[in-house]
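Peer 1: Dropping a prediction and its sequence here:
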Amino acid sequence: MSLLSLRGLSKSYGTVRANRGIDLDVAEGSIHAILGENGAGKSTLMKLIYGVESPDEGEIFWQGDKVSLSSPAEARSRGIGMVFQHFSLFETLTVVENISLIVPGRKAELTSRIRELGRDYGLEVDPAAHVHALSVGERQRVEIIRCLMTDPKLLILDEPTSVLPPQSVEKLFETLLKLRDRGVSILFISHKLEEIRSICDHATILRDGAVTGNVDPREHDAHDLAQMMIGRDMPAPRPFEARAPGPVMLELAGLDCRPDDPFQISLKSVSLQLHAGEILGIAGVSGNGQGELARLISGETRRHPEARAEVMMMGQPVGHLGAAARRKLGFAFVPEERLGRGAVPEMSLADNTLLTAHRLGLVKRGLIDRRAEEAFTARCIADYDVRTPGPQAEAGALSGGNLQKFIVGREIELGPRLLFVAQPTWGVDIGAATAIRRKLVDLRNAGTAVLVISEEIEELFEICDRIQVIREGRLSPSLDVSETRVEDVGRYMIGAEERARP
């Protein structure tokens, strides 16, 4: 008997049909993958199962009985837990306070369980830390731990490994297999097809809101799965063009920074040089200073006037300058937080272009040129395959991957001399991820300096000329990708390389 069965499930938002007549059966004690491009309807389907949304049509059966999952609390009471792609945590509360809203128990007991689960699953997080001070990766760890503490019968995981170093992924998979063997079913959403092939018993493929196939992923290679998912052949990665690096476009010279927030990471003697016509990647386990480094480079955190030369852009000291002044020099930035930092969710895509592209003739004499704004937005939508009804769609209504494609496209269309991208393909399907990486390589080949922070080591090896690893606020020496192995980067990420030094 199936643990969960869906029959004819449909959901629409206005004229957009997110799910169309979906049938799905999840067996007890199985790991079941949901595959599909961004906008294929995966997140909507999970929200229907978790009680966040109600279906327009269709039926849901739980352990053979027809049920109406009217709320997440109702779903949790039946044994369904979910980790969302966009997190559901209160930023002003601590980790343990957030967890206590769902999991009963005294604070000391919950703190002990959080630490224990963190050690067991490689999901370490400070129970006393306030959520607003956590990185995106650390917030996802909190979500995963919170679900595991409810002892679920069905665990829905959306991109669970995107925040883990390679050394921790295997450990997490061992845990998931143990849960499966004890009878827990897992709905597993991931764009890493090799992960799905290695751990999942079954895969359901969605395209345009409908089920297009059910397969055993272990019987197909990643290329076959990608073709089933996107309905076309995968584009080949863009080859690098051999060329000598140009002038230094970004330089950090022995930068030290102690943030005002005690929960943030202090940066210690951070040094790097990035040349025109190259891509430099920053690898590292989430929460090791990536956010602090990003804020210093973007201009959100400024240096004192006497320390302004610690950050140089295009040969000029900019440590004392804010974000707008740095952008005037030819700097563009894609933050890891899409909603609220990269885009305003309540605003249309067209109006979101004004946040950074207003200088491209979209505003004239203080007035918005709506025709130019619409044309620029339409170009971003078309060139970056953003699945949306049009330029007037609200940013918050897009799937995470489609919003990411739009923000990356908006920044690249600025024609920057220096582009800084944090987590460029986080939560993005394989087709879109390949397209974004091709765009970054094209930009590099055209002479732009590109800095990429990513927790996807394979991504950095695919597109970068050099890699540096950040750990506990310090940067490793520069590693030439052509002479470095993935395992070497992993050793720097966990500190093994530092401990091996005399």
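Peer 2: Happy to help now that I have it.

Peer 1: drop to CA atoms for contacts and neighbour counts, all remaining ones
Peer 2: Fine.

Peer 1: Which residues are in contact with the closest residue to residue 343 other than its chain neighbours?
Peer 2: Distance criterion CA to CA, 6 or more residues apart in numbering; nearest residue to residue 343, sequence neighbours excluded, is residue 352 at 6.1 Å. By CA atoms under 8 Å, 6 or more residues apart in numbering, the contact list for residue 352 reads 343, 344, 395.

Peer 1: Hmm, the first one is touching residue 406, no?
Peer 2: No. Residue 343 lies out of contact with residue 406 (CA atoms under 8 Å); the separation is 9.5 Å.

Peer 1: between those two, who's got more neighbours?
Peer 2: A direct count of neighbours by other CA atoms under 10 Å for residue 343 and residue 406 places residue 406 higher, at 28 against 25.

Peer 1: so that one is in which element?
Peer 2: Using DSSP states H and E, residue 406 sits in helix 400-412.

Peer 1: ok, residue 106 - contacts?
Peer 2: Taking CA under 8 Å, 6+ apart as the definition, residue 106 has no contacts.

Peer 1: The residue nearest to residue 343 looks like it's in a helix, true?
Peer 2: Yes. Residue 352: assigned to a helix according to DSSP: H, G, I helix; E, B strand; the rest coil.

Peer 1: And the closest residue to residue 341 other than its chain neighbours, how far from residue 279?
Peer 2: Nearest residue to residue 341, sequence neighbours excluded (CA to CA, 6+ apart): residue 335, at 6.8 Å. Between residue 335 and residue 279 the distance is 17 Å, computed by CA to CA, to the nearest Å.

Peer 1: Those two: which is more packed in?
Peer 2: More crowded of residue 335 and residue 279, by other CA under 10 Å: residue 279, with 27 against 22.

Peer 1: also this one, for the comparison:
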Amino acid sequence: MTRLALNHITKQYPAVVANDGVSLVVQPGEIHAVLGENGAGKSTLMKVIYGVIRPDAGSIAWNGQPVTIASPAMARQMGIGMVFQHFSLFDTLTVAENIALGLPSGTRIDELERRIADTAAQYGLDLEPQRHVHTLSVGECQRVEIVRALLGKPQLLILDEPTSVLTPQAVGKLFDTLRQLAAEGCSILYISHKLDEIRSLCHTCTVMRGGKVTGVCDPRVETEASLSRLMIGAEPPAIDHQEKQAGSAVLSVRRLSLPRAHPFATELTDISFDVHAGEILGVAGISGNGQQELLAVLSGEDTRAPAATVALDDAAIGRRSAAWRRAQGLAFVPEERLGRGAVPELTLAQNILLSHQGSSVVSRGFIRQRATVQLAAGIIKRFNVKAAGPGAIASSLSGGNLQKYIIGREVARQPRVLLVAQPTWGVDVGAAAQIRTELLALRDAGCAVLVISEELDELFEIADRLVVIAKGKVSPPIKTSEADLNLIGRWMSGLWPSDHNATQSREPMHD
């Protein structure tokens, strides 16, 4: 008996038809990929299945019976679990309290905490049930969502970009778990832009483009190039990363140590490195090892650091505000898109003002509305953002399209220093190639770029040098051309030469 059958599902919004007569069949024990570029309608379709939104037309059959899925609560009762790309967690509640919201009212928190810890350990997802969500990194929030879904022992598990912030080892363990679940009869709908994952994990692949199904294939007999052609109509452009001589150090960190801002934060210990003009410095590491804390210090969100520990052009800026640093040419792309990278309720044009506050869009204290709209329109066109236009509300964009817009907004400032976290998280292969090309173009124009990413392949593709952050400490730098995955993997466990910080703090760092 077929587990799930969608028949001609249609969902239309004022500016776009998100799903246009989509049909999809999932069998028991099948791992079924849904592949498509950003804005193709994948996430909308998953929300229809999970009862988050109601389709305008079409029908759904569950275990052979016609159903109307009225809400996520009903979906969970039927045996459908979902891990969203954008998380649905309450910041002020603990991990266990968030998970308890979807469980019967009599659930005991202490017993639930034990279940969470056991499930997290079983699947290699490091998680502390008593931590408050506002203290978690994006990667840790994703672990909460995955564990929450697995606790329900679903008949159908929907995973929307589940591995985007997991380590290769954790991905391998998750895949083992998914294969075991499938062998036990659980069906899995798997959304990912990582073509190698789809080829190694999934039995069937439905390809979507522009809200329609354009094909169904067995990904195990396809190549990454053929899957890319099915998805975007072409192979992604090759990244042209050529070595070049970097300039002087623009952003420097010297012997930075910082205590925890809250009990669950990561303490930073004796961190030193430089970012040079005309280079990309990549920062690798497992989520939750101090990336958030380091970026907060560098961006000016956390001004507790001693002034001399962070320098811009040799000027001590550790106590300077984020606004002051932006005025000096520093740009920042946080890992959280909605809420920090963009205000969900504002338009794309209005979101320009989060980082563009110079004379081009603000004159004598007044916002130049036409200039703001024109700038937003230019970013939408340049970065191929699928949106209704500058007046589109930020929350109406798909995750990948919003990411392209936020990065485009910062690139358009032509910054001297760019700090960017997880630049291609959740974007399709074509958009990822474009973002990486733009980062390399910034580097070639003399910008000092620091990229924090848990995509090791991405760092090897665009970074000139690499460092690794583990348990609040940073490794020695190494030229990307001299590194390999095994070395970086060892360093991600903190296993690097022990005399690094002492040596680096005495001498400037040169290639």
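Peer 2: Received it, and whenever you're ready, just let me know what you need. What you are looking at is a predicted structure, and each value in this text was computed from that prediction instead of being measured.

Peer 1: what does the residue nearest to residue 343 of the first structure align to in the second structure?
Peer 2: When the second structure is aligned by TM-score structural alignment, residue 352 of the first structure is paired with residue 351.

Peer 1: next one: residue 210 of the first structure
Peer 2: Taking TM-score structural alignment, the alignment pairs residue 210 of the first structure with residue 212 from the second structure.

Peer 1: was I right about its match contacting residue 17?
Peer 2: No. Assessed by CA under 8 Å, residue 212 of the second structure is found out of contact with residue 17, at 9.4 Å.

Peer 1: And the two? Which one has more around it.
Peer 2: residue 212 (22 against 16).

Peer 1: since we're on the nearest residue to that one once chain neighbours are set aside, how many residues are nearby?
Peer 2: Distances taken as CA to CA, 6+ apart put residue 20 closest to residue 212 of the second structure, at 5.3 Å, once the chain neighbours are dropped. If you count neighbours by other CA under 10 Å, residue 20 of the second structure ends up with 19.

Peer 1: Please tell me which residues of the second structure the one helix or strand residue 109 of the first structure maps to aligns onto.
Peer 2: Per DSSP H and E, residue 109 of the first structure falls inside helix 107-121. Aligned using TM-score structural alignment, helix 107-121 of the first structure spans residues 109-123 in the second structure.

Peer 1: which non-adjacent residue is nearest residue 129 of the first structure?
Peer 2: The shortest distance from residue 129 of the first structure to any non-neighbouring residue, by CA to CA, 6+ apart, is to residue 94 (5.2 Å).

Peer 1: Touching, that neighbour and residue 134? I think so.
Peer 2: No. Residue 94 of the first structure is not in contact with residue 134 according to CA under 8 Å; the separation is 9.9 Å.

Peer 1: So for the second structure, the centremost residue is which one?
Peer 2: Nearest residue to the geometric centre of the second structure (CA atoms, centre = their mean): residue 425, 3.2 Å.

Peer 1: part of a helix, is it?
Peer 2: No. Residue 425 of the second structure is assigned coil when assessed by three-state DSSP, not a helix.

Peer 1: Provide a list of residues in contact with it.
Peer 2: 164, 165, 400, 403.

Peer 1: What are the buried residues along stretch 70-89 of the first structure?
Peer 2: 70-73, 75-76, 79-86, 89 (16 or more other CA atoms under 10 Å).

Peer 1: meant to ask about stretch 318-332 of the first structure, not that
Peer 2: Buried-residue list, stretch 318-332 of the first structure, by 16+ other CA under 10 Å: 318, 319, 320, 321, 322, 323, 326, 327, 331, 332.

Peer 1: Go through those residues and flag which are in strands.
Peer 2: Mapping these onto strands (DSSP state E) picks out 331, 332.

Peer 1: which among the buried residues of stretch 318-332 of the first structure gets closest to residue 44 of the first structure?
Peer 2: The closest of these to residue 44 of the first structure turns out to be residue 332 (CA to CA; 32.0 Å).

Peer 1: got the end-to-end distance for stretch 79-97 of the first structure?
Peer 2: End residues of stretch 79-97 of the first structure are separated by 22 Å (CA to CA).

Peer 1: Can you tell me what sits against it?
Peer 2: By CA under 8 Å, 6+ apart, stretch 79-97 of the first structure touches 50, 75, 98, 107, 110-111, 114, 126-132, 139-140, 142-144, 147-148, 150-159, 400, 427.
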